[in-house]
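1. missing the sequence, but the structure's below:
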């Protein structure tokens, strides 16, 4: 217990008795100083009481000092009766001075306390205003307000949907009916008319609303009478800033939902456009070839029939690739792609890819260069094969006739590098990241090549699932070619030690 608490506890006994206890010391002073200086001792005591306790106690102390001085230092001694006009004037001036000085000292103390409280509230407001713009959601805003109110946690309670606010001492003292009112206010459905009535509801139920334009987020109940000199204007401004932040986070959340909805709609439109464009051509070709065989089969020779059936097979395989890409994209999007890794050589991977590419390599050809010290890969073989297949399939679409597609496999900085380069029209630098987006193709309109715009997206998803990266760079061998500069797609995969234990299966 500090000095101020002790003074408050024993305030009235001190105020009444202390002047009488000070009197022996006053007698000692009169031996060396004029009697006229004695009232100054009592005035000092009155000022001390006024500053450290209250003005009321200072006035009581001044009256008690008046009687003590009259009893011991004014003639006749030992009586509060005063016969000398001079003593009467001295004592009256002493009493007036004591009351005025005590009042002024107390008023000054209150002003100092008010200034300190305003400074304290300003610091709280500045700290809160620094946190509110960084708040991402409603929870962050409420948490920032809760931290700001910590100095008065015993005198205020924050009522929200998620808190056990009913156990707070301020709530326990309320009647069940008032608790029910608070619960109803918390569930209040906001409309324009209700928002206009919020000031009335706050005054009626002695709470402050924390709300956005859609719903009540919480209620603040504060015992302001127990917080001396709380500046109401700063406090209300603080709550106003909190409500603005709650509305901002709501608008941000709604904007994010709207953005996601628009993106989903765009994806659906892109998917429908892609499916209608890329499925229609092979289906039309298949229908035409099949109907020709059915209608004119008897008039066709074996070679013509074989060519038509080969066309149907090729287009069916193309449809199968499109369908596989859509399925892979769905699995990537929903995180259902499971990696079942095993040790495999890059030669085995490329061997399977080349077999799958054989029907597509009609006008182009592959070259490969594999470093002799290439380590084995610890990968899901089918996924890596699909990623490389998608890259080369994309390169074939944009390569001129008789152009090669070059594959180079090396190691660099403890990584396996697979570089696939073509001699096509190239991809502008500002488009190189966009081609990895779903349904994006490097060319549009009449120049658009057949494809769903998913191949490279799936490629990146499969490589990233292995802890690797994929990026596009210029073809260093064709930098000087303005018309067909080509480009290279660079895959980087981590190298694993073969003598280590088999890595656990991961899920992407």
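-> Perfect, I can see it now. Computed from a predicted structure; not experimentally measured.
2. C-alpha only now, for contacts and for neighbours.
-> OK.
3. surely residue 388 is in contact with residue 353?
-> Yes - the pair residue 388 / residue 353 is scored as a contact, 7.3 Å apart, by CA atoms under 8 Å.
4. here's the one I want to compare it with:
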């Protein structure tokens, strides 16, 4: 296309096109009229103006005028015109050619500007869409570099991690500071193969402004997140102090009292009474150990320091271990367990899922009537490619006010205990990319259900 050719080549092509047209008309000069010649030359001028711009079209108009006069109007091969009407026709042709060339050139420029604006909007929309999906500075930098390299055909794009004031000696290199005032995020350095035009500079500036706004958004989000983290830490600290001062003090007090009684009244107590006190001490020590363990687990969850050791494991084995532990603690079979016949192995962290199921069962046992059993029902949801484990108790129904806070750490509930088991369980399940929900059990009670995804390996290995 003429648009992309250097200026000298444009003019050479203009001259060649006018000469070729004149050569063709030369053999038709006895057949065609002056009006026909004028229209054909105007078409040539219009084509050149639409493709090459104003200056080439003006050259074409002058060349067409001279060729028209020299080769096609009698007397031939001279610029003299014998008929005044033909002279008027030539002058009118030249004026019309200039006007047509200018109008076509203006239309071409407007179309070019419209395309450039559309391209610029497309690039800016692409940048904005990418920036909205990113949440890190590095992501913003990478997106900006990739888009500018692709859309502006740059030689090099780099972002300096500081505000750089540069005395430019190379017109092909641009430096733009990303930020303003004290909020400076770096300097955008862009190198072109040739000095950029106004369109590229405008797009470059607008892109830098968009990047600055995206970086400001990320900075504000980080500040808000830090503020929320501090508030959450303060809330957890307050709750922890309350737990230490109340919930942890209770078993410590019982242990201290029982131990003191054993020491001071040992001679007055028979063996059975001493064993009862020792059993109380052991039970409260276990409770204290459980509370401290929950506090440590909760702190790891809050700090994001929970690491999963994922392996293919048997849910039947996990739930069997929970049942054995509950039997050892309660000296009775309190669990009713069911599995599908085609239960596959599932990829999870054995110790963490064991803890999660234990927490759910211990929570259920607090409310389960002594004459009934906790149900643990495992099913396969093949449509969602997941296993579902439901822990069902038949105690009192959970009121809505309590239900919405069940999984919050340090929520004391009606009975006022420390309230960490369910929060830890939720953290463990979500770390496995699963979900946990609570629903009412028909006839009274609560059903806690959590899910674990079935991996490709799970589908291939069935017990």
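-> Thanks, I have it. Nothing here was measured: the structure is a model prediction, and the numbers come from that model.
5. quick one: contacts of stretch 434-444 of structure 1?
-> For stretch 434-444 of structure 1, contacts defined as CA atoms under 8 Å, 6 or more residues apart in numbering pick out 267, 270-271, 274, 427, 431, 448-449, 451-454, 456-457, 460.
6. out of these, which are buried?
-> Among those, those scoring as buried are 270-271, 274, 427, 449, 451-454, 456-457, 460 (criterion: 16 or more other CA atoms under 10 Å).
7. neighbour-wise, which of residue 388 and residue 353 of structure 1 wins?
-> Set side by side, residue 388 of structure 1 and residue 353 show more neighbours around residue 388, with 24 against 20, by other CA atoms under 10 Å.
8. buried ones in the helix or strand that one falls within?
-> Here residue 388 of structure 1, judged by DSSP states H and E, is contained in helix 381-398. Residues of helix 381-398 of structure 1 classed as buried by neighbour count (16+ other CA under 10 Å): 381, 383-396, 398.
9. could you do stretch 300-320 of structure 2 as well?
-> By 16+ other CA under 10 Å, the buried positions in stretch 300-320 of structure 2 come out as 301-302, 306, 312-316, 318-319.
10. closest one to residue 207 of structure 2 out of those, please.
-> Relative to residue 207 of structure 2, the closest of the buried residues of stretch 300-320 of structure 2 is residue 302; by CA to CA it sits at 38.0 Å.
11. next, the buried residues of the strand or helix carrying the closest one.
-> Using DSSP H and E, the element containing residue 302 of structure 2 is helix 271-303. Buried residues in helix 271-303 of structure 2, counting neighbours by 16+ other CA under 10 Å, are found at 274, 277-278, 280-281, 283-285, 287-288, 291, 294-295, 297-298, 301-302.
12. next one: stretch 137-157 of structure 1
-> Within stretch 137-157 of structure 1, the residues that qualify as buried are 137-138, 140-142, 144-145, 148-149, 155-157, counting by 16+ other CA under 10 Å.
13. for stretch 225-238 of structure 2, same thing?
-> residue 236.
14. that stretch: how far from the chain's middle?
-> 25 Å (CA atoms, centre = their mean, to the nearest Å).
15. narrow the buried residues of stretch 300-320 of structure 2 to those in strands?
-> Among the buried residues of stretch 300-320 of structure 2, DSSP state E puts 312-313 in strands.
16. of all the buried residues of stretch 300-320 of structure 2, which comes closest to residue 163 of structure 2?
-> For these, the nearest to residue 163 of structure 2 is residue 302 (36.4 Å; CA to CA).
17. how about the nearest residue to the most centrally placed residue in structure 1, chain neighbours excluded?
-> Geometric centre of structure 1, nearest residue: residue 136, 3.5 Å, by CA atoms, centre = their mean. Counting by CA to CA, 6 or more residues apart in numbering, the nearest residue to residue 136 of structure 1 once its immediate chain neighbours are dropped is residue 249, at 6.4 Å.
18. now that neighbour: which helix or strand?
-> In the assignment (DSSP H and E), residue 249 of structure 1 maps to helix 232-296.
19. quick one: that helix to helix 302-333, angle?
-> 160 degrees (axes from the mean of the first three to the mean of the last three CA atoms, to 10 degrees).
20. what packs against helix 232-296 of structure 1?
-> The contact analysis (3 or more CA pairs under 8 Å, 6 or more residues apart in numbering; DSSP states H and E) places helix 232-296 of structure 1 against helix 85-131, helix 138-148, strand 208-211, helix 302-333.
21. switch to 7 Å and redo it
-> If you count contacts as 3 or more CA pairs under 7 Å, 6 or more residues apart in numbering; DSSP states H and E, helix 232-296 of structure 1 packs onto helix 138-148, strand 208-211, helix 302-333.
22. nearest spatial neighbour of the counterpart of residue 286 of structure 1 in structure 2, chain-adjacent residues omitted?
-> Under the alignment (TM-score structural alignment), residue 286 of structure 1 pairs with residue 255 in structure 2. Leaving aside its sequence neighbours, residue 255 of structure 2 sits nearest to residue 281 (CA to CA, 6+ apart; 5.0 Å).
23. surely the one you found is in contact with residue 256?
-> No - the criterion here is CA atoms under 7 Å, and residue 281 of structure 2 misses it with residue 256 at 8.4 Å.
24. quickly note the distance from the nearest residue to residue 124 of structure 1 once chain neighbours are set aside to residue 74 of structure 1.
-> Closest residue in space to residue 124 of structure 1, ignoring its immediate chain neighbours: residue 148 at 6.1 Å, by CA to CA, 6+ apart. Applying CA to CA, to the nearest Å, the value for residue 148 of structure 1 to residue 74 of structure 1 is 58 Å.
25. show me which pair in the buried residues of stretch 137-157 of structure 1 is furthest apart.
-> 137 and 155 (26.6 Å).
26. next, count neighbours for the match of residue 286 of structure 1.
-> Neighbour tally, residue 255 of structure 2, other CA under 10 Å: 21.
27. now do residue 44 of structure 2
-> When neighbours are defined as other CA under 10 Å, residue 44 of structure 2 has 22 of them.
28. helix, strand, or coil at it?
-> Put simply, residue 44 of structure 2 is helix when judged by DSSP: H, G, I helix; E, B strand; the rest coil.
29. let me see the contact set for the closest residue to it other than its chain neighbours.
-> Nearest residue to residue 44 of structure 2, sequence neighbours excluded (CA to CA, 6+ apart): residue 18, at 7.4 Å. Counting by CA atoms under 7 Å, 6 or more residues apart in numbering, residue 18 of structure 2 touches 60, 63-64.
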